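Colleague: any chance you could fold what I've pasted below:
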Amino acid sequence: MSSRASMRWAAAGAAAAMLLGLAACGGDKATYEVTVDDENIDKLVMANQPESPYWFPEDLLAWTPESDADLDYNVSTVPLAERVADDKIAASNETQNDDTKVMAISIMNSSTSGNAPHGLNSSDANTFTYWQYVDELVYWGGSAGEGIIVPPSPDVTDEGHRNGVPVLGTVFFPQDASGGKVEWVREFLAKDADGSFPMADKLIEVAETYGFDGWFINQETEGEDADDPLTADDARAMQEFMAYYKAQSPDMRIVYYDSMTRDGGIDWQNALTDENAMFMVDDEGDPVADEMFLNFWWTEDELADQDLLAASAAKAKELGIDPYSLYAGVDVQANGVYTPIRWDLFSGADGVTHTSLGLYCPNWAYTDAGSLDEFHENEASLWVNADHDPTAASKADSEEDWSGVSTYVKENSAITALPLVTNFNTGSGYNFFREGARISQMDWNNRSVADILPTYQWVVRNGDGNSLTASYDYTEAWYGGDSIKLAGKAAKGAETTIDLYAMDVPLTDSTTLTARVKATAETAVSAELTFDDGTTATVEGDRKAGGDWGEVSFKVKDHAGKTLSKLGIKLSASEDGSDYAMHLGNLTMRDG
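Modeller: From the prediction side, this is the model:
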C-alpha cells in the first residue's frame, strides 16, 4: 500500500508579512517584521520546528524518551473519550446497524518525514471531519527512504481521542520493488534468549509515551530474491511477536494486514482463510491480533463467485473470532466515490454486512480537493451519500454507485459528560477569529484545537417556504477558523431545524446551554431537545439573533432529571429573504 499523498492547494500567498515575537530570558518580548515569499515560506515555518518521529528498526531500538529532544511536543495530551453506547443512539436510516465498524487507514500528513506536531501556517491539511463514522484510525505512513515505523503525529491523536476514536501508528515493511529489505523484517522479529521481543517492548513504550493506542502491522516484503528468503519460521515469529505484545500490554491494540501467510510468503487472501488465520488465533484457539484488515480484491469480478466476505464471516465463527473484527478493505485512494465496489458482496440479501469496513486512504477527499469547501463536499459524498443527508438510505443499485458509509454505519458520539464547548472549529482556516473578531489573516491548521463537530452532517428539516442548507463557513467564526452557516431562502415565520449532536447527558438544576449566533435578519432561535425516553422539548432562546454576534441562552434546567440524547437548533426568520444566512459560532453546555 502506498504511503504518500500530494498537497493540492496553496499554503500561502505570493508574499506575506508576519510579525514574529521573541523573548529573551528574563527580558521583554521584542517584535519585528519579516517578509516571506513562496521560496522561503517552508524554510521559515520549519526553522527550529519540532518534528514528528519516524524510525527504521535499529533506530527505534536505540530510542529512549530521555534522548528524544522533541518529546514534549509529540505527546498527545487528550485522553481517549468514552463514547455513547450504541443502543442509546437511534439509527438515522433503516439500513444502519450497530455491528458494522469502520477502520480508516488515512494519510493524515503528506509524507513520513517533515511533519510539525501541531500544524503550520497553511490551510492545506487533512483536517478530517467525519469521526462519528470511524471506530479506529490508522495513521498511515512509512517509506524505505525515510523510515518504516511511524507513530501518529500528536495533533491527529488529540483529535481522534477527543472524538472517542483510538489512533494507531504504522509498521510498514515495503514490497521488494519499493525498497523493502528482509533484514528489516528479521530485525523487527528478533527474539532474545529470555523469550522477549525487544521491538515489541519498544512499540509498547513508544505508544505509552506518546499517548496513542497501538499499531498496524503491514508486512509486504516478499524477500524472494534474498539469499535467505522469508519462510514459515518467520511467519511463526510474527505470530509469537504479536502474542507477546498482547501479553505485555493487553489494552494496546494491534492490527494485522492480510499479506504474509503461514509459509512466510506474501499472498493476499482477501479473506480470512487457513493461510492467514494463525495471525488471529493460535493452534490452541487463543487470540493473537485484535483485528485483521482484508486485502481489496474481494470486490473484483474474477473473485466474486467465491463470496469471500461471507466465507470470511463463516470462517471467523468457526474459529471463535468476531466477524466484525475483520475489515473488508476498500481502496479509495485514487478514485474516491468513483471506485467500483460490489456492495452486494459486502452485505447479504437481508442487508446485514458480513464484516466491518476498512477504508484505505479516505484522505482522497482532501487530495482531490482544491479548497476547503471542495474538501468538505468530497467528504460528505464519501462518508454520507450523494445527498449529503444521513437520513437518506442510499444502497447502491450497481457497483458504479457509491454507497456512503452512513448507509451501513450508525453515527456515534463522544459526548457522555459535560461540559460541551464547541466552536465548530474544523482545525484549519484562512483566518483566525477570537470572540467574532478576525485577529489573523494567515492560513493555518492545527488538529489539536479542532472541536467535536456535529454528529449529523447534515440533517436539516425545513418548514414550508424555507430552503436552507448547512455548511462550514470560513469567512465567519466566533473562535477559530469557521462556523456553521445555514443559508438559502427563508420565509417569514417558517421554521428550520438542524440536528447537531447525539449525546448521553443527564440534565440537572444547574445545567446551562448557550449559543453564539448572528443572522442577516432578526431570527428567533430555540433549542430542540430529544430525551432518552423518546420525548422531545423545544426551549426558546432568551433573545433573538441579529446582525452581530450575540449570546442566546436556553433554560434547559426546567428539564432536570431527564437524560438528553440529541440536541439541535431551530430558527425562524422575522422576514422573507432569498439570500438569508444564520451563523452558529459556539455552543456551550455545562453544569454550574
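
Colleague: can we go C-alpha only for contacts and neighbour counts from here?
Modeller: OK.

Colleague: let me see the ranges of the strands in the stretch 451-592 of the chain.
Modeller: In the stretch 451-592 of the chain, strands defined by DSSP state E, counting those that start in this stretch lie at 459-462, 467-473, 479-480, 483-490, 495-506, 511-519, 523-531, 536-540, 550-554, 563-573, 577-591, listed in chain order.

Colleague: who are the packing partners of the last one?
Modeller: The one in question is strand 577-591. Packing partners of strand 577-591 (3 or more CA pairs under 8 Å, 6 or more residues apart in numbering; DSSP states H and E): strand 420-422, strand 483-490, strand 511-519.

Colleague: name the residues that touch the second one?
Modeller: Looking back up the chat, that one is strand 483-490. 423-425, 465-474, 476-477, 573, 575-586 (CA atoms under 8 Å, 6 or more residues apart in numbering).

Colleague: to compare with the earlier structure, here is another sequence to fold:
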Amino acid sequence: MIQRHPSAPSRRTVVLAGAGTAAALLTPGLTTTAHAAAPATDRPCASYWFPDSLPAGTPGDGIVWRSLKAWRPETDPDLPFNTASVPLADRFTPAPANTTARTDQARITSLVAFGNTAGNPSQGSATADYYAMNHWAYIDELVFWGGSAGEGLILAPNAPVVDAAHRHGVPVLGTVFLPPVHHGGDLRWTRDLVQRDAAGRFPLAAKLVEAAMAHGFDGWFLNAETEGGDAALGAEMLAFVTDLRARSDAAGLRITWYDAMTVKGEVGWQGALNAENAALFREGDSMFVDFRWTPGTLASSAENAEAVGRSRYDLWAGVDVESDGWNASVDWDAIIPADRPHTVGYGFYRPEWTRSHLPEDRTPAQFHAADQRFWSGRSLDPARPDRTDPWRAPATAVADRSTVDRLPFATTFNTGHGVRWYENGRVASDAEWNHLGVQDRLPGRRWVVRTEGRRPSVGFDFEDAWRGGSSLLVAGDIDAPVTVELHRTRLPLSRRTVVELTHRADAGSGPVTVELAVALREPDRAGDPVAYTYIPAGELRAGGSGWTTSTLRLNSLSGTVRALGVRLTAAGPVRWRLGALAVRDRAETTAAPTGLRVTGASLGADGTDLRLRWHRAPGAPRHYELHRVLPDGTRRFLGATASTAFLVPGLRREPGEKAARFQVRAVGELYTTSGAASTAHRW
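Modeller: I've put the predicted structure just below:
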C-alpha cells in the first residue's frame, strides 16, 4: 500500500451531505472526492446519479440527487450539453523517440478528477486555471474520476473532456463508485446496482450502457468498495458484470474493474490478479491493481493473466501521484523493468497534481511546464531522457501515438484554455476561459529539439496566439540551426498538397530564417534521428508585418509525410512564434449550422442565463463559435464548443437594446468559418 499524506492538499476528502464534515483519509483503496458544493444553478453540469435509491435527508446546496434507474435521456434537459461530438480517432505508433520506450508493452491509464461530482460544468468555465490534459499520446484510457456518497455514485464524463480525448484517440470511461462505509457507503447501493427485474435481467447494466451511448463516452470503471457483502452478493456482482460485458460488447464499450471487491462479495484489496478477482477481470477489458502490489504480486499477476488467455498489459498497476507527483516513491523495475519485458501496464491516480501542487495564483504556463516535467521527464526532451532521473517519465518507457493520418490537418496549438481568446491574431475576448472540447491535436513528443548549439526553450505560450488561447513559442539565443519536431503523421502527398505556416518574430527577436521540416520515412530504429527535407519558409524580422502565413507547395515530394517540424536559423536572440500549421490538398468550404434558437432562460444574481441549441452543420465541422451582435453592429465573442448546445451565462441588457441577438458559425478542420445562423432573445 502506498503511504498516504493526510496533511497534503487532497481532493480525496469526501463531503457527506448534511454532515458538513470530511471523512478521514484512512481508506487503503481508492476513494473519491468532492469540494464544497457549487451554488444552486440551472446551468448544465456533468451527469451523476445513484444507482436507484437515494440517501436519507436533504442534498447539500447545488447538489441534485438522481436515480440512474429512473433516468430517461429524452427527458434530460442537460443531455444536449453533455453529449460528446467527436468520434474516437484511430491511432498509430511511430518509431519511438528514444531506445527505452516500448511500442507493444506497458500502456497507461489515468484516473483524473476534473472537478466536483456535482457542479462540474458541461462546457468549461470562465477561468484559465484548469487541468487541461494534453499528453494524450502516452495514455490508452482515461477514467473520469469522481463520485461521493453525498452527491452521486455514478459519474458520466463531460463532453469537453471526451471530445479532446477522442480527437487524440483515447477512450474515456465514466466511474461507478460504491464507497467504503466510513466514507458514507451503504451496501444497499451495491444491491441496487446488481438488482434483477422480474425476468431475471439487470436493469442497471442496461442503464449504464444507455447512459454511455447517449453521452458519447466509451464505457465504465467499476469500483465496488462497500464492505459487508457475502458470497451471494459476490455471485450477483459477477453475474451483473457478465451481463454488462455482453451489453458493452454489443455497443462497443469498455469495462475496467478495480481490485477491491472479490468474488466472495467481500472488500479485500489484493494488489494482484488472483483467484479472488480473476473471474471479474475476465469479464472486463482491464483491471486496475490496487496500490499494495509488490514485485512478486505483479509478476504472478502477469502470469495469471496469460494463463487465462489475456495480455499481461490488460492489468494496470496503481501508481499514486496525487500527493507527490514525480517525487512519488515507485518501484519502477517491478512494473517496467529496463532489462526485460515490461511486467504489466500502469495507472496514474490523480496526475492533475501537476496543477494542484502549484500556488493558487498559478498561470497556464506554469501548469504546462510542470505537466511536461511529469510526462517527458527532467530533460524535457523525449529524445534525450535523463537516465539519472528517479522519476521514470512516460516518455522514457512508453511509445507515443498519433492520430494525424489524413488530410486536411490543421492545428493552432490551442491547449483548451487561455487568458484571452484570439481570432486571426487579434483579441476577440479578454476573458479567461477553459473548454477542452476545442483543444487542438497537439504534438505528442514535447519537445524534441535537435541542434549542435544552444537549445532554446520551446513551449505553449498564452501571451499571444493566432486562434484560440495559445501558440507555440521558441525563445533563446541560437548559435546553430535548431530543428523543433512537431507532429508524427501519416499524410498522403499529392501534386496539390500545400503546407501553411502562420508565424511571426516577436519584439526582441533578431532575424530568424524559417524552414519547414518534412520527413518521408520513419527512422529505422527507435531513437534514431528523423531524416528531414527542409523547405524554405522565409526570413522573419521583429517589428515587421506581424503574423505572416507562408504557403509552401510540396509538389517536389512524393509518398507519405511521416513527420513535420520546423528548422530555425539565427545568430543571437530569437523569439519565434508559430500560430498555426495546416496541411491540405484542396480549399475548404464550411457549411453553416441552422435552427439556432433559445430553448430556456433563467434569471440569476449576475444576469440572465440563456440556453441555445442549433442543428449540426453538414459535413464534419471541428467546432462552433458563438457571438453576440451588439446594437452598433459589432460582434462580441461568447465562446466555442464542439456540441450543438451552449449556455450564455450572466447576460445583461445593453443600453437601448430591445432584443439580444446571437450568431453561431461552424468552423472547419482548416479553421475556415461558415456563414451564421442567427436568433434573438427579447427583453
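
Colleague: got a TM-score for the pair?
Modeller: Taking TM-score structural alignment, normalised by the length of structure 1 as the basis, the two superposed chains have a TM-score of 0.85; 523 aligned residues with a CA RMSD of 1.9 Å.

Colleague: the strands of the stretch 451-592 of structure 1: which one's closest to Leu71 of structure 1?
Modeller: Between Leu71 of structure 1 and the strands of the stretch 451-592 of structure 1, the shortest separation by CA to CA is 26.5 Å, and it involves strand 479-480.

Colleague: what's the matching range in structure 2 for the closest one?
Modeller: Correspondence between strand 479-480 of structure 1 and structure 2 is established over residues 467-468, with TM-score structural alignment as the criterion.

Colleague: run the chain-centre distance for that stretch.
Modeller: 19 Å (CA atoms, centre = their mean, to the nearest Å).

Colleague: now the residue positioned nearest the centre of structure 1. Nearest residue, chain neighbours left out?
Modeller: Closest to where the C-alpha atoms of structure 1 average out (CA atoms, centre = their mean) is Trp131, at 4.6 Å. Take Trp131 of structure 1 and drop its neighbours on the chain: the residue closest to it by CA to CA, 6 or more residues apart in numbering is Asn163, 6.4 Å away.

Colleague: give the aligned equivalent of that neighbour in structure 2.
Modeller: The equivalent of Asn163 of structure 1 in structure 2 is His168 (alignment by TM-score structural alignment).

Colleague: got the contact list for its match?
Modeller: His168 of structure 2 makes contacts with Leu88, Ala89, Arg91, Trp136, Ala137, Ser402, Thr403, Arg441, as judged by CA under 8 Å, 6+ apart.

Colleague: any idea how far it lies from Val561 of structure 2?
Modeller: Separation of His168 of structure 2 from Val561 of structure 2 (CA to CA, to the nearest Å): 19 Å.

Colleague: please apply the same query to Gln366 of structure 2.
Modeller: With the distance defined as CA to CA, Gln366 of structure 2 ends up 33 Å from Val561 of structure 2.

Colleague: tell me where the stretch 301-450 of structure 2 has helices.
Modeller: For the stretch 301-450 of structure 2, the helices defined by DSSP state H, counting those that start in this stretch occupy 332-335, 353-356, 364-376, 394-397.

Colleague: same check on the stretch 101-250 of structure 2?
Modeller: Remark: helices of the stretch 101-250 of structure 2, listed N- to C-terminal, are 159-167, 187-193, 203-215, 231-251; assignment by DSSP H, counting those that start in this stretch.

Colleague: want to throw those helices into a markdown table with distance to Leu610 of structure 2?
Modeller: Listed next are the helices of the stretch 101-250 of structure 2 as a markdown table, based on distance: least, CA to CA, whole Å:
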| stretch | distance to Leu610 of structure 2 |
| --- | --- |
| helix 159-167 | 19 |
| helix 187-193 | 36 |
| helix 203-215 | 22 |
| helix 231-251 | 34 |
